[in-house]
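> From the sequence below, what's the structure:
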Amino acid sequence: MASRHLLNPLAPLGVPSPSALDGIPQELERDLRAYGALLVQQAGIMLKASQVVMATAQVLFQRFWFVTSLKHFGIRDVGMGALFLASKLEEAPLRIRDIVNCFSYLDALVAYCSSPPYPPASTFEAYAPMDYFATEFYDRKDAMVIAEMQILKRLAFQTQCGLPYGHLVNYLQVLELAGENDLVRRCWGFCNDLLQTAAPALYPQGTLALASIYLATRLSTPPIALPLEPVPWWTHFDTTEDEVVDVAEMLLRLYRQWGSDPRDAGAEDEGVKRDSVWKRAGRIPVTKAGVRELLAGDGSGDADRTPR
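Predicted coordinates:
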């Protein structure tokens, strides 16, 4: 167990996050975590970054919010910094100006596109980049570089990020489920979506993979039974039933909150799922000023509908 923790430093369970101590409601924190991770993922897709880069960036992003509050940093800036840092850690560096332009495009999309679905990534090719000598560009670039430095500083340079994908492949083979293509695709989708929750910073990557298998088998039609004899299946993978169920519940709560259907996870066409996600995203502040304004208002989310 200790070696797994060294590969993927984890936050203690049952301890309130800095955001919770600052009075940020759980639902708002889940929204901010999910939306920031979603921005990282979409920017990575548009920049043709590898899945490893995007997943590493999301793990760093989730981990960061266990050492600082969402009142002190904006999710957009930290998302940019995490993606920039992850691209260097995985030796596939992305250009600063490309990251800034991608996040600027996504901001504009959420602010002005009132009727999703989200357009294909190729639409970004037609996006007019901001003036590289403009104050806005320099402000965003500086914010990204500062966020990268803050991630390194506050995480004490603990940037090792274990990912669940290798465990998922091995576990599916052990359970003799690797040949079920639809099931494998859904498991992969659940692993991706779990990166939008706090789970990667709380549980070992193997537990995330097991929770994905648990959800996928339960949601299959008909459900696929996992072996409970001579011993329950999860005991073979150095975890407990409570841990698997807790991680699964974290993802299901996010789906319910965002109006998504868990059966869409890993589907080739996730248009319906993405539709509901971007509708809710327009109500979520991406800056620390927006978060503070939202908390000072009535809490309905109407105080900050557009990213600023």
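> can we go C-alpha only for contacts and neighbour counts from here?
Noted.
> Which parts of whatever helix or strand residue 254 lives in count as buried, going by neighbours?
Element membership for residue 254 (DSSP states H and E) is helix 241-258. By neighbour count on 16 or more other Cα atoms under 10 Å, the buried set for helix 241-258 is 243, 244, 247, 248, 251, 252, 254, 255, 258.
> likewise stretch 135-144?
137, 140, 141, 143, 144.
> Looking at these, which is nearest residue 38?
residue 144 (16.8 Å; Cα to Cα).
> quick one: that closest one and residue 83 touch, right?
No. Between residue 144 and residue 83 there is no contact under Cα atoms under 8 Å: 9.5 Å.
> circling back to that earlier point, run through the neighbouring helices and strands of the helix holding residue 254.
Helices and strands touching helix 241-258, by 3 or more Cα pairs under 8 Å, 6 or more residues apart in numbering; DSSP states H and E, are helix 205-219, helix 271-281.
> Name the stretch among those helices that sits most buried.
helix 205-219 (a mean of 24; mean count of other Cα atoms under 10 Å).
> Give me the angle between that one and helix 241-258.
Orientation of helix 205-219 against helix 241-258 (axes from the mean of the first three to the mean of the last three Cα atoms, to 10 degrees) gives an angle of 70 degrees.
> thinking residue 151 is in contact with residue 83, fair?
No. With contact defined as Cα under 8 Å, residue 151 does not reach residue 83; the gap is 11.1 Å.
> quick one: which of the two has more around it?
Between residue 151 and residue 83, residue 83 has the larger neighbour count (other Cα atoms under 10 Å), namely 31 against 25.
> Relative to residue 218, how far out is that one?
33 Å (Cα to Cα, to the nearest Å).
> can you check residue 252 too?
12 Å.
> still on that earlier bit, relative to residue 6, which of the helices and strands packed on helix 241-258 is closest?
Here helix 205-219 is closest among the helices and strands packed on helix 241-258 (Cα to Cα), at 11.9 Å.
> Output the contacting helices and strands for the closest one.
helix 165-174, helix 181-194, helix 241-258.
> now the ones you listed as JSON lines including distance to residue 108?
Shown next, in JSON lines, are the helices and strands packed on helix 205-219 (distance: least, Cα to Cα, whole Å):
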{"stretch": "helix 165-174", "distance to residue 108": "32"}
{"stretch": "helix 181-194", "distance to residue 108": "24"}
{"stretch": "helix 241-258", "distance to residue 108": "21"}
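> closest to residue 38 out of the ones you listed?
Here helix 181-194 is closest among these (Cα to Cα), at 9.0 Å.
> Next, the second sequence, to be compared with the first:
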Amino acid sequence: MPESGALKRKIDYLRRNHFLYWLMAPALVLTILFKYVPMYGVIIAFKDFSYSKGILGSEWAGFEHFEKFLNAPNFELIFMNTLKLSVYGLLLGFPVPILLALMLNQLRKAAVKKNIQLMLYAPNFISVVVIVGMIFIFLSPTGPINKIVTLMAGQPIAFMSDPEYFRSIYILSGIWQGAGWASIIYVAALAGVDPELHNAATIDGANLLQRIRHIDLPAIRPVMAIVFILAAGGIMAIGFEKAYLMQTAMNLPASEILPTYVYKVGLQSGNYSYSAAIGLFNSVINVILLILVNFIVKKLNEGEGLY
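Alright, predicted model coming up:
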């Protein structure tokens, strides 16, 4: 009887709120169609794919393509380039949106705050192609940056040709473009902090830094944990477009990463099985990192994690 009563309550709940499920249905259908259905194509990584035979008809290759990639002469270079670009970008870029949100939260004049937010958010809406074009113009041998360098050092620096500068340019330009937009979630979290807490802390003699440390940061700590887990889980998923557009023949030792390599061996060379194996290898690494980082954050954050 208790089980039938619980089942009846569930049916009644579904009947009363069925319109909510109808609202969710389009998103669910689209997710299944475009995220889960194409997953069957993963088996290309385990086959010698042939156009004439199709995916299911192609000969089985097992882990041959994975072994080929792991034993490739350039595997270590490509893997380390991807890892360094991701880790440095995460370590340098993760705190910036938090700092921006904390500074914006201290502004009391609404008009000034809106204007500053507009300037911070604007770079996010600039196309990656335009961003890279700006980088090449500003850092060209005759560009404004090199004019200053020439005045100080006597000769220009080949920023876009020297592998030594590629990671710094890629990461710093990415922070400039995305930090303002990424701060929105922290600004929203800080908006929920009760002003009375700050007033009480001020009366007790707390200065600005103490109020930020003991009131603002604890308020956004759960959000910080989730954002960090998601960022760390996608640590190998670097955007292809920007890295490929910034590549030159001279900076390949630092700019060749997994996404650009997959593009070259897959679409340009037509080796679809090999490129699929590399992409699957990259995805597996991301999943492992996501689970590992979520486990660590939950241990350090009193059980608060992504799941």
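> Need the TM-score from the superposition.
Here the TM-score for the pair of chains, by TM-score structural alignment, normalised by the length of structure 2, is 0.22; 115 aligned residues with a Cα RMSD of 6.3 Å.
> one step back: which member of the buried residues of stretch 135-144 of structure 1 is positioned nearest residue 60 of structure 1?
For the buried residues of stretch 135-144 of structure 1, the nearest to residue 60 of structure 1 is residue 144 (14.2 Å; Cα to Cα).
> Helix or strand: which one has that closest one?
Using DSSP H and E, residue 144 of structure 1 falls in helix 135-154.
> What helices and strands are in contact with that helix?
Counting by 3+ Cα pairs under 8 Å, 6+ apart, helix 135-154 of structure 1 packs on helix 51-64, helix 75-89, helix 96-112.
> Tell me which of those lies nearest to residue 213 of structure 1.
Of these, nearest to residue 213 of structure 1 by Cα to Cα is helix 51-64, at 18.4 Å.
> quick one: that closest one to helix 75-89, angle?
Using the same axes, to 10 degrees, helix 51-64 of structure 1 lies at 130 degrees relative to helix 75-89.
> Tell me which residues of helix 51-64 of structure 1 come out buried.
In helix 51-64 of structure 1, counting by 16+ other Cα under 10 Å, buried: 53, 54, 55, 56, 57, 58, 59, 60, 61, 62, 63, 64.
> what angle separates it from helix 135-154?
Going by the same axes, to 10 degrees, helix 51-64 of structure 1 makes 70 degrees with helix 135-154.
> and helix 51-64 of structure 1, what does it pack onto?
helix 26-46, helix 75-89, helix 135-154.
> related to what we said a few turns ago, out of the helices and strands packed on helix 241-258 of structure 1, which gets nearest to residue 168 of structure 1?
helix 205-219 (4.9 Å).
> what's the distance between residue 205 of structure 1 and residue 184 of structure 1?
17 Å.
> Equivalent analysis for residue 3 of structure 1, please.
Relative to residue 184 of structure 1, and taking Cα to Cα, residue 3 of structure 1 is found at 27 Å.
> Columns distance to residue 78 of structure 1 on top of the buried residues of helix 51-64 of structure 1, output as a markdown table?
Output for the buried residues of helix 51-64 of structure 1, formatted as a markdown table (distance: Cα to Cα, whole Å):
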| residue | distance to residue 78 of structure 1 |
| --- | --- |
| 53 | 15 |
| 54 | 14 |
| 55 | 15 |
| 56 | 13 |
| 57 | 10 |
| 58 | 10 |
| 59 | 12 |
| 60 | 9 |
| 61 | 7 |
| 62 | 10 |
| 63 | 11 |
| 64 | 8 |
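> coming back round to it: to residue 188 of structure 1, which of the helices and strands packed on helix 241-258 of structure 1 lies closest?
Closest among those, once you apply Cα to Cα, is helix 205-219, at 7.5 Å.
> what's the angle between that closest one and helix 165-174?
50 degrees.
> angle of helix 205-219 of structure 1 against helix 181-194?
130 degrees.
> So which elements touch the lengthiest helix in structure 2?
What stands out as the longest helix in structure 2, according to DSSP state H, is helix 272-300. The contact analysis (3+ Cα pairs under 8 Å, 6+ apart) places helix 272-300 of structure 2 against strand 47-50, helix 64-70, helix 217-233, helix 258-263.
> Could you dump the ones you listed into a markdown table with mean neighbour count and distance to residue 115 of structure 2 added?
Supplementary listing: those in a markdown table, determined by neighbours: other Cα atoms under 10 Å; distance: least, Cα to Cα, whole Å:
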| stretch | mean neighbour count | distance to residue 115 of structure 2 |
| --- | --- | --- |
| strand 47-50 | 21 | 54 |
| helix 64-70 | 16 | 50 |
| helix 217-233 | 19 | 24 |
| helix 258-263 | 21 | 37 |
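> Surely residue 103 of structure 1 and residue 75 touch.
No. Using Cα under 8 Å as the test, residue 103 of structure 1 is too far from residue 75 to be in contact (11.1 Å).
> out of these two, which sits in the more crowded spot?
Neighbours per residue (other Cα under 10 Å) separate residue 103 of structure 1 from residue 75, with residue 75 holding more: 27 against 21.
> I figured that one hits residue 40, correct?
No. Counting by Cα under 8 Å, residue 75 of structure 1 does not reach residue 40; the two are 9.8 Å apart.
> from the buried residues of helix 241-258 of structure 1, which single one is nearest residue 295 of structure 1?
residue 258 (19.7 Å).
> now that closest one: how far from residue 278 of structure 1?
On the measure of Cα to Cα, residue 258 of structure 1 and residue 278 of structure 1 end up 9 Å apart.
> And residue 29 of structure 1, by the same measure?
Residue 29 of structure 1 is 17 Å from residue 278 of structure 1, by Cα to Cα.
> what's residue 43 of structure 1 in contact with, if anything?
99, 102, 103, 106 (Cα atoms under 8 Å, 6 or more residues apart in numbering).
> Give me the neighbour count for the first one.
In this case it means residue 99 of structure 1. Residue 99 of structure 1, neighbours per other Cα under 10 Å, totals 24.
> and the gap between it and residue 153 of structure 1?
21 Å.
> same question, the last one
Computed with Cα to Cα, the distance linking residue 106 of structure 1 and residue 153 of structure 1 is 27 Å.
> can you check the third one too?
Residue 103 of structure 1 sits at a distance of 23 Å from residue 153 of structure 1 (criterion: Cα to Cα).
> Tell me who's in contact with residue 255 of structure 2.
81, 163, 166, 167, 243, 244, 246, 247.
> Which one of those residues is nearest to residue 48 of structure 2?
residue 244 (27.0 Å).
> what kind of secondary structure is that closest one in?
helix (DSSP: H, G, I helix; E, B strand; the rest coil).
> Assess the claim that it and residue 258 are in contact.
No. Assessed by Cα under 8 Å, residue 244 of structure 2 is found out of contact with residue 258, at 10.7 Å.
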